[in-house]
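Sequence first, predicted model second:
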Amino acid sequence: MEALPKLRALILKSNKFDGNMSLPSLSNLPFPELQVLDISENEFVGSLPQRYFKSFRAMMDVKENNTGLIFGEFWEMRITLKGQDQLLTRLLEAFTTIDLSSNNFSGSIPDCIGNLNSLRYLNLSHNNLMGHIPASLGNISVLESLDLSSNKLDGRIPSELTRLTFLAKLNLSMNNLVGQIPQSTQFSTFENDSYVGNLRLCGFPLTRKCNEKNEQRMRPEEEDKEEEYGFIDGFGWRSVVMGYGSGIIVGIGIGCCIIRFGYITFITF
């Protein structure tokens, strides 16, 4: 299929295709005109195909190209956009999408994906991707939907993503992200479900405040210190309290005997 230089839409979703898309090939510039790549819900493995991202010329600087209709109005294409299945009957020059979700891709998200500055929809969810979210995603200025949910991504959310002023849907849920959520006019429109499952994220719109989290992380350490300093000569404060309590009970018992009998001959415990 890489030998089809005019191919503009490749949809292979919901099959049982497998294999590694990062293996080398004889094509120097595969899929230069591709605008739609949807291979979701398959069984592809390995790292994300960097060589494809570097060759998708139709997803770079689209504004410099001529605009207009590519396919006739009776040509149909069903794809998922912003979490909703939609039926498209036309493919505009500026329409671009990559959906690699629900596969077994691993490794990190390559920085070169940020070169696709005319990409509008990106879905890499439900894979085994690791590492940080690349700051280069902030270069995709027309991006409208970004879904990286249900992976193993860690680190902080890059502040560069606040430059995505057209972003209408963001899903970073079910990862291992940490730190404060970046604040911007656009980010303030996203709700809790965009971040759920990241237990170490804090800040608006989450109810978990960053300063409160830091205090909570310090409390167990302070308790440990109190426990440590409470031991004196091998005896902890609990032992001391128990000793005092037993002494008081014995003292009261002896006092009662003295008052009742006037003397003490022998006490056995």
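Sure, I can see it. All figures in this text were calculated on a predicted structure; none of them were measured in a lab. Residues are numbered from 1 along each chain as shown.

use CA for all of it now, contacts and neighbours both
OK.

end to end, how far does stretch 46-55 reach?
19 Å (Cα to Cα, to the nearest Å).

outside of that stretch, which residues touch it?
Stretch 46-55 is contacted by residues 19-22, 29-32, 104-110, 112-113, 115-116 when judged by Cα atoms under 8 Å, 6 or more residues apart in numbering.

Recalculate using a threshold of 10 Å.
By Cα atoms under 10 Å, 6 or more residues apart in numbering, the residues outside stretch 46-55 that reach it are 2, 19-25, 27-34, 59-60, 98, 100, 103-116, 124, 128-129.

Same check on stretch 246-253?
Under the criterion Cα under 10 Å, 6+ apart, residues 241, 242, 245, 254, 256, 269 lie in contact with stretch 246-253.

Farthest pair within these?
Across the contacts of stretch 246-253, the two members that end up farthest from each other (Cα to Cα) are 241 and 256, 23.0 Å apart.

So which residue is smack in the middle of the chain?
Residue closest to the mean C-alpha point of the chain, counted by Cα atoms, centre = their mean, is residue 175 at 3.3 Å.

could you list every residue that touches that one?
Counting by Cα under 10 Å, 6+ apart, residue 175 makes contact with 129-130, 148-155, 195-200.

Apply 7 Å and report the result again.
Counting by Cα atoms under 7 Å, 6 or more residues apart in numbering, residue 175 touches 149, 150, 151, 152, 153, 154, 197, 198.

second one coming, line it up with the first:
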Amino acid sequence: MGMLSSLQSLHLGRNNLFGEIPASLQNCKELIALDISDNKFFGNVSMWIGERFTKMMILNLRSNKFHGFLPIELCRLTSVQILDLVDNDFFGSIPRCINNFTTMVTMSYSGVTEPSHNYLSGRILEIIGAILLVESIDFSINQLSGEILQNISRLTYLNHLSLSNNNLVGSIPLSTQLQGFDASSFTGNKLCGPPFPKSCTATVPIPDSKNAEEEEDVNKV
């Protein structure tokens, strides 16, 4: 396969392939699309994927057995439009340099139900709001924490969002498209505000007037 140096598209999804990604594949420098989803590949994602495939537009590693940290070299894929890492065993934080993906349309890092998850942690990065052309984001079933930052409302092309089943807290930023998503996009967190019926406004209990008067009399004594 490594001798196919002019190969631009490789689709091997939904087979029963296993093992690590062949190192000889890095000789296919012209690859634009690589789909090896729904197989049994394992191991770490090799650094050379980001170093060699600078023209890559589609990278689909969905539903395999990859594990470990996401290599920062992936951020060199500045032309990538679809990045699908769903249903593996990745862990660690999302690389901050994903703001290099200015042409990205689909970003999927989620896990699924047993037997396999991703375990990405940390906060939803502020720089995600810089990927202005993104249409789909799926970070569901990970271990992301903190608040949803306001700048995600800048993603005016966003038509699919799933942040469910993480450790997110606080209010959902007010913007037309975020409130337009179903509540299922945010369930399994500690979030409030539309589209949830639960308001984020803290309620302060009003003391009973009789008790308040008695307390005032005690203070005067």
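Good, I have the coordinates. As the structure is a computational prediction, the values presented were derived from the model and not from experiment.

Just tell me what residue 100 of the second structure corresponds to in the first structure.
Residue mapping for residue 100 of the second structure onto the first structure gives residue 115, with TM-score structural alignment as the criterion.

any idea how far its match lies from residue 138 of the first structure?
With distances taken as Cα to Cα, residue 115 of the first structure is found 10 Å from residue 138 of the first structure.

same thing with residue 16 of the first structure?
Going from residue 16 of the first structure to residue 138 of the first structure by Cα to Cα gives 33 Å.

of the two, who's got more company?
A direct count of neighbours by other Cα atoms under 10 Å for residue 16 of the first structure and residue 138 places residue 138 higher, at 20 against 11.

shouldn't that one be in contact with residue 159?
No: shown here, residue 138 of the first structure and residue 159 do not form a contact pair, counting by Cα atoms under 7 Å, at 8.4 Å.

And the helices in the first structure, which stretches?
Using DSSP state H, the helices of the first structure run over 50-53, 210-229, 237-261.

So for residue 142 of the first structure, which of those helices sits nearest?
helix 50-53 (16.7 Å).

rewinding a little: next, format the contacts of stretch 246-253 of the first structure as a markdown table and append distance to residue 85 of the first structure and neighbour count.
Supplementary listing: the contacts of stretch 246-253 of the first structure in a markdown table, determined by distance: Cα to Cα, whole Å; neighbours: other Cα atoms under 10 Å:
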| residue | distance to residue 85 of the first structure | neighbour count |
| --- | --- | --- |
| 241 | 68 | 11 |
| 242 | 69 | 11 |
| 245 | 72 | 12 |
| 254 | 86 | 14 |
| 256 | 86 | 12 |
| 269 | 82 | 3 |
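
Just give me the closest of those to residue 169 of the first structure.
Scanning these for proximity to residue 169 of the first structure, where the rule is Cα to Cα, the winner is residue 241, at 59.3 Å.

how close does the corresponding residue of the first structure for residue 69 of the second structure sit to residue 103 of the first structure?
Under the alignment (TM-score structural alignment), residue 69 of the second structure maps onto residue 47 of the first structure. For residue 47 of the first structure, the distance to residue 103 of the first structure equals 11 Å [Cα to Cα].

what's the answer for residue 244 of the first structure, then?
Counting by Cα to Cα - residue 244 of the first structure and residue 103 of the first structure are separated by 66 Å.

neighbour-wise, which of these two wins?
residue 103 (22 against 10).

counterpart of that one in the second structure?
Pairing criterion TM-score structural alignment: the partner of residue 103 of the first structure within the second structure is identified as residue 88.

Wait, its match touches residue 118, no?
Yes: using Cα under 7 Å, residue 88 of the second structure is in contact with residue 118, at 5.4 Å.

Overlap in contacts, those two.
With Cα under 7 Å, 6+ apart applied, the overlap between the contact sets of residue 88 of the second structure and residue 118 consists of residue 111.

Residue in the first structure paired with residue 157 of the second structure?
Checking with TM-score structural alignment, residue 157 of the second structure has residue 166 as its match.

Look at residue 180 of the second structure and say how many residues are nearby.
Once other Cα under 10 Å is used to define contacts, residue 180 of the second structure is seen to have 11 neighbours.

Show me the longest helix that occurs in the second structure.
Longest helix of the second structure, by residue count under DSSP H: helix 209-220.

how about the strands of the stretch 101-250 of the first structure, start to end?
Remark: strands assigned in the stretch 101-250 of the first structure by DSSP state E, counting those that start in this stretch are 104-107, 121-123, 128-131, 145-147, 152-155, 169-171, 176-180, 200-202.

Now do the third one: which range of the second structure does it align onto?
Strand 128-131 of the first structure corresponds to residues 119-122 in the second structure, going by TM-score structural alignment.

Give me the contact list for the matching stretch.
Contacts of stretch 119-122 of the second structure from elsewhere in the structure, counted by Cα under 7 Å, 6+ apart, are 89, 90, 91, 92, 93, 94, 142, 143, 144, 145.

buried sites along that stretch?
Using 16 or more other Cα atoms under 10 Å as the burial criterion, the residues of stretch 119-122 of the second structure that qualify are 119, 120, 121.

Throw those into JSON lines and include distance to residue 198 of the second structure, thanks.
What follows is those, written out as JSON lines (distance: Cα to Cα, whole Å):
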{"residue": "119", "distance to residue 198 of the second structure": "28"}
{"residue": "120", "distance to residue 198 of the second structure": "27"}
{"residue": "121", "distance to residue 198 of the second structure": "26"}
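
sorry, back to before: just name the most buried of the helices of the first structure.
Each of these was assessed for mean neighbour count using mean count of other Cα atoms under 10 Å. The highest is helix 50-53, with a mean of 18.

now that helix, how far from the chain's geometric center?
On the basis of Cα atoms, centre = their mean, to the nearest Å, helix 50-53 of the first structure is displaced by 23 Å from the centre of the chain it belongs to.

next one: stretch 148-156 of the second structure
For stretch 148-156 of the second structure, the distance from its own C-alpha centre to the chain's C-alpha centre is 14 Å (Cα atoms, centre = their mean).

One more: stretch 37-52 of the second structure?
Distance of stretch 37-52 of the second structure from its chain centroid, counting by Cα atoms, centre = their mean, is 18 Å.

Equivalent analysis for stretch 211-221 of the second structure, please.
Relative to the chain's own centre, stretch 211-221 of the second structure is displaced by 55 Å; criterion: Cα atoms, centre = their mean.

Show me the contact partners of it.
When contacts are taken as Cα under 7 Å, 6+ apart, stretch 211-221 of the second structure has no neighbours outside the stretch itself.
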